[in-house]
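K.L.:
No sequence on hand, only this structure:
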């Protein structure tokens, strides 16, 4: 079996899986009453490792997947290190290490060995909690076992995710629009809603993303808002992915999130009482129901919070709620740059 990238350590070598499924491990777990924990660890690790190749392929286009993958690798190494501790435990019980000595040489040692079975069991339970956390995110992130990453495309061309960073090319012709949007962001004019929506509408190449970047990085805007978040939406308006992207961009306590409802509650709590700016770049969604679900946690924010969307369609802008300001951009000419 051939694995891709770092996931090869776990799927291709079979070293760790060999330890997990060995009769020595089963016997020791039975004698020391942690068979249930061991079985949970096996199932979680198989589930996580099974999607890591897919995550590797998606991480460049989906920053949230990159965060997940980094955490998955970190936890896999923690599990690796536990088997150094396991060997120490079996040595103290006078058990032979012949079946694991070769495999152990392939796994780096970072932790001081626990020689007490109760402490080892406690550590096993703690790592299971963390593994459950990232396992619960697999479906939310759309990761699939044994499937290559899908590349989002529009009109047959690959979509490059946007970021809040402005490139070296500055569009001077957008200064007027930028100042108008910044002025609106800093004011409390608009609807009665706590969160007002500003839509930047224009054809491809009109400079929508660049204008949003210039506004997002304006020093006055940075100082005005408690939180600023940028999410590249692109062609798929995946409510779960967008919500997770926002959540990972704001301070929050990483608890065990089991379902999407808990993710929304956690985001609501993170935004509560804070004046935030959210940019949703390249939105194509025309289904009001999806937007209605996504915006639910936003109402916890402080009055004066703002959302900027960039889109090619005024229909999209209209369904995003109470759009109190709409900017229509023309395609840039060479003289504009």
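P.N.:
Sure thing, it's come through. Owing to the predicted nature of the structure, the values given are computational and were not obtained by experimental measurement.
K.L.:
When you work out contacts or count neighbours from here on, use the C-alpha atoms and nothing else.
P.N.:
OK.
K.L.:
And the host helix or strand of residue 282, how far out from the chain middle?
P.N.:
Following DSSP states H and E, one finds residue 282 within strand 276-283. For strand 276-283, the distance from its own C-alpha centre to the chain's C-alpha centre is 16 Å (Cα atoms, centre = their mean, to the nearest Å).
K.L.:
On the C-terminal side of it, identify the next helix or strand.
P.N.:
Past strand 276-283, further along toward the C-terminus, the next helix or strand under DSSP H and E is helix 288-295.
K.L.:
Does that next one pack against any helices or strands, and if so which?
P.N.:
Packing contacts for helix 288-295, counted by 3 or more Cα pairs under 8 Å, 6 or more residues apart in numbering; DSSP states H and E, involve helix 239-247.
K.L.:
Give me the residues contacting the helix it packs on.
P.N.:
Residues outside helix 239-247 that contact it (Cα atoms under 8 Å, 6 or more residues apart in numbering) are 63-64, 140-141, 229-231, 233, 260, 263-264, 266-267, 270, 290-291, 293-294.
K.L.:
OK, contacts around the closest residue to residue 326 other than its chain neighbours?
P.N.:
Closest residue to residue 326 apart from its sequence neighbours, by Cα to Cα, 6 or more residues apart in numbering: residue 199 at 4.8 Å. For residue 199, the residues meeting the contact criterion (Cα under 8 Å, 6+ apart) are 308, 309, 310, 311, 317, 323, 325, 326, 327.
K.L.:
Second structure for comparison follows:
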């Protein structure tokens, strides 16, 4: 395939050399101008086609090389719901030494956090969306820290309850619910059933203004999210959930 690609590219270069001569003659010759327009279209389409073929060829070769390397390294394919890559959990602690240029974003989201204009909703969800590595978690950490350890009393008292929960690839509703409960102060909940967890979380949240961060969310399973958020109907108006996600 690569040999044929080289031949086709050589022909394309030969045809392209005619362009300079045609560029001059098209001014006085309408037929040359029409031929030149058609040639340009053909050249551009062929160029795109070549790029696509070259990419697919390179990708195929790379995939074959990776398969060979997999065998050499003794790696096996796992079947089932186990995540392909173990991600490092996050906490609310932030290293501010490497944080630059997030002031505007932080200020904009802070205004949303402090706003009680919820349009009739007791609970607002604020999404921080972006590709991996762009600083979604760091931004959420900065905001959370501002609300937890700020020298400004009005900020610290903006929410009655605060919790940070790392979610990751699989949305384990039971685990996330337990971690939310622990975050808002109920540590002894590991042996509770799902019903007990829901009822206890609703009781804990009832009448309180909540700030919850759900970091590194991947799942978009609507039924799971609806089940997870059932106890949150008892929160006080102005409660917020910050969700960081790549989706």
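P.N.:
Right, received. Where do you want to start? From a predicted model like this one, the values you see are computed outputs, not experimental measurements.
K.L.:
what's the TM between chain one and chain two?
P.N.:
The TM-score (TM-score structural alignment, normalised by the length of structure 2) is 0.61; 160 aligned residues with a Cα RMSD of 1.9 Å.
K.L.:
follow-up on the earlier one: residue in structure 2 matching the residue nearest to residue 326 of structure 1?
P.N.:
Structural alignment places residue 199 of structure 1 opposite residue 127 in structure 2 (criterion: TM-score structural alignment).
K.L.:
Does its match belong to a helix, a strand or coil?
P.N.:
Under DSSP: H, G, I helix; E, B strand; the rest coil, residue 127 of structure 2 falls in the strand class.
K.L.:
how about the helices in structure 1?
P.N.:
If DSSP state H is used as the criterion, the helices of structure 1 fall at 8-11, 15-20, 23-31, 35-58, 63-92, 101-104, 117-141, 175-186, 208-216, 219-224, 239-247, 260-271, 288-295, 314-319.
K.L.:
Okay, buried residues for the strand holding residue 282 of structure 1 please.
P.N.:
Burial within strand 276-283 of structure 1, assessed by neighbour count using 16 or more other Cα atoms under 10 Å, is assigned to 276, 277, 278, 279, 280, 281, 282, 283.
K.L.:
same for it, what does it pack against?
P.N.:
Other helices and strands packing on strand 276-283 of structure 1, by 3+ Cα pairs under 8 Å, 6+ apart, are helix 208-216, strand 227-234, strand 305-311.
K.L.:
Structure 2: matching residues for that one?
P.N.:
Applying TM-score structural alignment, one finds that strand 276-283 of structure 1 aligns to the residue range 210-217 of structure 2.
K.L.:
what's the mean deviation for that stretch versus structure 1?
P.N.:
In the superposition against structure 1, stretch 210-217 of structure 2 averages 0.4 Å from its aligned positions (mean Cα distance after the TM-score superposition for structure 1).
K.L.:
quick one: contacts of that stretch?
P.N.:
When contacts are taken as Cα under 8 Å, 6+ apart, the neighbours of stretch 210-217 of structure 2 outside the stretch itself are 90, 137, 140, 144, 159-169, 171, 235-236, 238-246.
K.L.:
show me the contacts for residue 232 of structure 1.
P.N.:
Counting by Cα under 8 Å, 6+ apart, residue 232 of structure 1 touches 161, 162, 163, 280, 281, 282.
K.L.:
Surely the third one is in contact with residue 233?
P.N.:
The reference is to residue 163 of structure 1. No: between residue 163 of structure 1 and residue 233 there is no contact, the gap being 10.9 Å when judged by Cα atoms under 8 Å.
K.L.:
Among these two, which residue is more densely surrounded?
P.N.:
Set residue 163 of structure 1 next to residue 233 and count neighbours by other Cα atoms under 10 Å: residue 233 wins out with 24 against 14.
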